[in-house]
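Only the shape, not the letters, is given here:
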């Protein structure tokens, strides 16, 4: 691989990083997630990968289109937009007039999206006092669902309460959306309910409560204990856990000033705020106690299997249990009449290789896992074609519009050629299924996961709400969190089949859980590993990373280029130079098709700094609408875990107009800061599910702690033709690839599946 940029120019020093006061305290590019080990709980809101961090769920069936939902969700704030029209002649500075506690609280909320450190604590611990009995928990009204907007009167009432407590009124819409119609009353009765708004920390909620309750607000207030317990579990979910060990939760509660953590957890369990489980620990291989002929233990007592005590929020616990039930239903299902064994075998024999193995596995099982890189996608494509040829209603679901377009093109190529492209071990064609496959050529059979679940895409649903299909192939399966995966399995009819396909080397989902990895480890269904490697120097490099080796590969066409840098300023300069000049000129990939990937949002070489530098060169402008101008490259995050690339079209009275994957989207002003970012530079999690002709991965020297094998694998594998690595971490990169695996997540899926599946599959 080359160690110089392609045809490097001798440009003068490039644009410097913007002077962002919020970043001055950050020593490094903030890691894009705050995943914690099973024994820890994050104390700060984890970065949500440029997505909304409110823990939004995938849209349910019957939802309006994404653009309409965005408008409906903010209709209550149109009056506020109208009042501020006059201010749009200059830059919009939402929250700029706040000070003191309100400014601190708003800064903490924005830390979720900006990567900033939370504002200093505002809770002043009261003098020791007798423990107060916990008041009856306040049960707010059910929150509004996606596509609904809080009523105007609800927002106004919440705004008044926030003002009385010194909190920024800008949180009114979020609080009303989370707490429901009784939001104002709930906040008055229990100010710590404000912790349910994404980004608010306990110390900010403490200040709000003290302003409303006066001397009644203290660290031993039962309302505070319940709210902090829920907040800690939400932070753990943001870091990927579906549950926490009891000891980890009580330790975290003690760090938050809760006087009696064990009693606080028990109170939360009694009130139904959280659920507790006792899951058996994995077998250690220790032989069971001997029994005498009468069946009694030889030593007089039967040894009990050790367990671990886990605590979880009901939302994630129920989703994981529902997922386990749905997967078990598929594994144990009896198929509908959908082609004879002989027909399936002919299709498998015609395909040959690992594609044939995949077809055979799907023919006989309700749940199958398929692993492989980008080239292996030809195998699910051939499976779909064969299944449709046998008369099955078969669809594929991907996570991004870009992935949908790419896989639809691959399906079209398979149908047109009549063979599995790239398969060289057989010269036979799928003549037996070509005719039937051609009948469906006009229907690509590919949808996004969100579109499939909402009904905006896909085959539709029957009267019982089940999807009208016999086979569903979900690509990029590692991106599935427990809630989305549960919705997918619940939507499948009895007797249908599910194939989960993906690359096990990439980062796990943004949301809680590690569904694909848990299923691979549980071995409850057939697993087919593709023998189709990604081609060329890039494929060789990424394959090595997947097994923990950072190899030097021959790159005669400059497919891989290493650009050494000494400091953050040079890293920014060389990145801009690569995108604007070197890669377009030497590789032939224009700047608009080159993607920059960096470990975090904050710091001197985070996404904010790099996007500012790239905007200055590629689309300079005043940023009159929340920092954006027409032509800006952006990513839109309509929900947590979903990131859609796009462009800014214009800004109007109704909000920011975007073009995302060919769809017109209007984001109201109040939603821009939460759901839209500049998109010339992304984190690896934001880039998942997408690929670009050229990728520039930036590894500044202060980002060492953010590096892991899955991060490097994910970032490097986003490139189709060319990869430049702006390298400032020296030996930390090969060490991360060789020694730093994915951070563990605490989940319950393997334990839940074990009793429901009769026998493990090979």
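It's in. Note that the structure is a prediction, hence the values are computed from the model and not measured.

hey, let's count contacts and neighbours off CA atoms from now on
OK.

Can you name the residues that contact residue 209?
165, 190-192, 217 (C-alpha atoms under 8 Å, 6 or more residues apart in numbering).

For the stretch 251-400 of the chain, which segments count as strands?
Secondary structure of the stretch 251-400 of the chain (DSSP state E, counting those that start in this stretch): strands at 274-280, 307-313, 367-371, 394-398.

May I see those arranged in JSON lines, with distance to residue 486 as well?
Below are these laid out as JSON lines (distance: least, C-alpha to C-alpha, whole Å):
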{"stretch": "strand 274-280", "distance to residue 486": "18"}
{"stretch": "strand 307-313", "distance to residue 486": "16"}
{"stretch": "strand 367-371", "distance to residue 486": "14"}
{"stretch": "strand 394-398", "distance to residue 486": "15"}
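
another structure for you, compare them:
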């Protein structure tokens, strides 16, 4: 590594990491460096940096996309409701587990389950996955109805209730929209419903309830316990969990002053605010409990030995998504791929490739689901697969996480075309060529092949790049949209940060081992590749960088870190490396803090594009990070402003963001968080590590941030030994999910059947 002055110019495993209840929606994407949160443990929750959206305004492309995805989710839920039995995790249950499942069904009868729910649960049996019902295509953007805001009289009524309880009247419009019809009456009857409004903290809801209820308000109020339970599950989703283990949830409730956590959870289950599941644990060598007398049948025969299980509680939306994803993946695993191309053609394609690329082609030839792992350089193998599949007559498409990743892979496809392949423009899907889209564009219909008459995507092979960025809801929509007989390849680097949204789909698939896995043997080249590869195995090594590929810039404090960062982007890197400021990105652990994205972007704007910020803080020429939906960040540049809103130039499109949505969905974009940068690469990257960011560092964060550079990496280093310690010792924070159990259960049932 070089320090040449020419360039520098002088939690326990298994325990859910619940985010704190403070902070506004703009900070939910990654923890502030000053708070010591970690980037991978926080999900996009409302600000531009992490995908937040402000409500209101006319129908935009982002709203149309969200509306289309909502329709898809509604259809998935409808399909679940039409099944023979409701969503459940077990078959014959006894004892406490039966009480837990009965709590869910008590919604229909109005009965309340017992409060003592957490003794030894019984084993569960999952039902086999039925064939999915095909849905129509989502409503196109131009025909999707614009969401109607709450009526003025409804907002006024809510404002009166808020004022009576001492809450800010500015929350009225959002509360009316969130609570829907009769919002004022609902809020008066249950003041803790205020927690459903983004940004409201637990103590603020308590204060509002005391102001509204007076002496009737108490910590043991059933409504309070129920609202706190839902809030904790929502916070767990922000941290990446799709469910929480019941003991961890009740412990968290107790920590937040709920006198009877079991009763609070029981109430949430009774009211249908949450669902309960029971999953068998696969623990090699674990003792198997013998059945008790009560578990034996009438004829004296026991049901069989019991396996250890865990009781999980989750929100319905993530439970349905995870069940739907498991069903869709089982359909791919158990169906024969569509006959596209002869066996001899596939073998010729594999023989013409080399090494792990040939393995990938052979695996895809005979299987509906294949996993491919590797670093940035390994993308040549999915590119070769797509080119060969297209030559065999398959409708082959790739979907990347970001527009930058889409455009880079399209360029890679041009070099992957096999000899004798017909002409055309690779990356567009035209003239028999493979196409490249973003995942969001594919699902919304804005990009890609469109859908057939049954509502399925009109393709035969889909390669999902950046698969670790798939959250459980997006993955469910994607898999449900694939036609019968299609092939799906999930490709990505398992060392990067997981998705901003709940779930860890790619890691769960790798852990489940239910389909072929092909590990690329293509190494990332040069000093940057050597550095990042070492980080991936927990070693921060010093690499030789004769071309100043890697530069370390030591700093004493956050103020110096900001100063050095501006120097690097504006002067040093363009002069010494030859990469202009427009092709350099800054990555820092959080939005807040003395060297977070806010401070860095302000300093970089003052140097690179000074102006009065007359358009909501923005000027033409500003680099921006636009978040049309939670968890998505699109880079771009401000073109100007007009009556409709702020006009942005983004890769492949022009976007007009309504004025009332600008504050919530647009940030300056010279400096990003690692989650925002995931899925993209830049010629030069400056990673800023101020002293107050030490607690935010982890191996996946460092691996992701350092890996965004293709030519040059500068590290503004102020964390001393915290950096090598994070690389060596701090792995990804665990996420509680159900997907591996669901997949293994379905695989074993299919094998037995």
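Done, it's in. Owing to the predicted nature of the structure, the values given are computational and were not obtained by experimental measurement.

Need the TM-score between these chains.
Laid over one another, the chains give 0.80 as their TM-score (TM-score structural alignment, normalised by the length of structure 2), with 647 aligned residues with a C-alpha RMSD of 3.3 Å.

quick one on the thing from earlier: quickly name whichever of the contacts of residue 209 of structure 1 is closest to residue 367 of structure 1.
Distance to residue 367 of structure 1, by C-alpha to C-alpha, is smallest for residue 192 among the contacts of residue 209 of structure 1, at 43.7 Å.

I'd say that closest one and residue 225 touch.
No - with contact defined as C-alpha atoms under 8 Å, residue 192 of structure 1 and residue 225 do not form a contacting pair (9.1 Å).

How about residues contacting stretch 715-725 of structure 2?
With C-alpha under 8 Å, 6+ apart as the test, stretch 715-725 of structure 2 has contacts from 539-540, 550-558, 561, 564-565, 686-694, 697.

Spell out the secondary structure type for whatever residue of structure 2 lines up with residue 524 of structure 1.
Aligned counterpart of residue 524 of structure 1 in structure 2: residue 514 (TM-score structural alignment). Following DSSP: H, G, I helix; E, B strand; the rest coil, we place residue 514 of structure 2 in the coil state.

okay, now residue 514 of structure 2: neighbour count?
Residues near residue 514 of structure 2, counting by other C-alpha atoms under 10 Å, number 19.

Then residue 226 of structure 1?
Residue 226 of structure 1 is flanked by 23 other residues according to other C-alpha under 10 Å.

is it true that it touches residue 268?
Yes - using C-alpha under 8 Å, residue 226 of structure 1 is in contact with residue 268, at 5.7 Å.

Residue 402 of structure 1 is in contact with residue 690, isn't it?
Yes - using C-alpha under 8 Å, residue 402 of structure 1 is in contact with residue 690, at 6.0 Å.

what about residue 214 of structure 1, which SS state?
Here residue 214 of structure 1 is helix, with the state taken from three-state DSSP.

Are we agreed that residue 31 of structure 2 is in a strand?
No - counting by three-state DSSP, residue 31 of structure 2 is not part of a strand but coil.

Distance check, it against residue 42 of structure 2.
6 Å (C-alpha to C-alpha, to the nearest Å).

all helices of the stretch 201-350 of structure 2, in order?
Listed in chain order, the helices of the stretch 201-350 of structure 2 (DSSP state H, counting those that start in this stretch) span 202-213, 222-238, 246-255, 261-270, 316-334, 343-352.

And the longest one, what does it pack against?
Spelled out, that is helix 316-334 of structure 2. Identification of packing neighbours for helix 316-334 of structure 2 by 3 or more C-alpha pairs under 8 Å, 6 or more residues apart in numbering; DSSP states H and E yields helix 61-81, strand 369-373, helix 472-480, helix 739-752.

Superposed on structure 1, what's the mean shift for that helix?
Here helix 316-334 of structure 2, set against structure 1 after superposition, deviates by a mean of 0.8 Å using mean C-alpha distance after the TM-score superposition for structure 1.

That helix maps to which residues in structure 1?
Matched against structure 1 by TM-score structural alignment, helix 316-334 of structure 2 falls on residues 314-332.

and what of the second one?
The counterpart of helix 222-238 of structure 2 in structure 1, using TM-score structural alignment, spans residues 222-238.

Next, the mean deviation of that stretch compared to structure 2.
Compared with structure 2 after fitting, stretch 222-238 of structure 1 has a mean deviation of 0.9 Å; criterion: mean C-alpha distance after the TM-score superposition for structure 1.

Show me how far that stretch is from its chain's centre.
Distance, stretch centre to chain centre, for stretch 222-238 of structure 1: 21 Å (C-alpha atoms, centre = their mean, to the nearest Å).

Residue 612 of structure 2 matches what in structure 1?
Matched by TM-score structural alignment, residue 612 of structure 2 corresponds to residue 622 in structure 1.

What does residue 665 of structure 1 correspond to in structure 2?
Matched to structure 2 by TM-score structural alignment, residue 665 of structure 1 sits across from residue 655.

wait, residue 385 of structure 1
In structure 2, the residue paired with residue 385 of structure 1 is residue 387, using TM-score structural alignment.

Is it possible to get a markdown table of the helices and strands packed on helix 316-334 of structure 2 that adds distance to residue 342 of structure 2?
Shown next, in a markdown table, are these (distance: least, C-alpha to C-alpha, whole Å):
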| stretch | distance to residue 342 of structure 2 |
| --- | --- |
| helix 61-81 | 35 |
| strand 369-373 | 19 |
| helix 472-480 | 25 |
| helix 739-752 | 28 |
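
I'd like a version of those in a markdown table, one that adds distance to residue 674 of structure 2 and mean neighbour count as further columns.
Supplementary listing: these in a markdown table, determined by distance: least, C-alpha to C-alpha, whole Å; neighbours: other C-alpha atoms under 10 Å:
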| stretch | distance to residue 674 of structure 2 | mean neighbour count |
| --- | --- | --- |
| helix 61-81 | 23 | 18 |
| strand 369-373 | 20 | 25 |
| helix 472-480 | 20 | 23 |
| helix 739-752 | 26 | 17 |
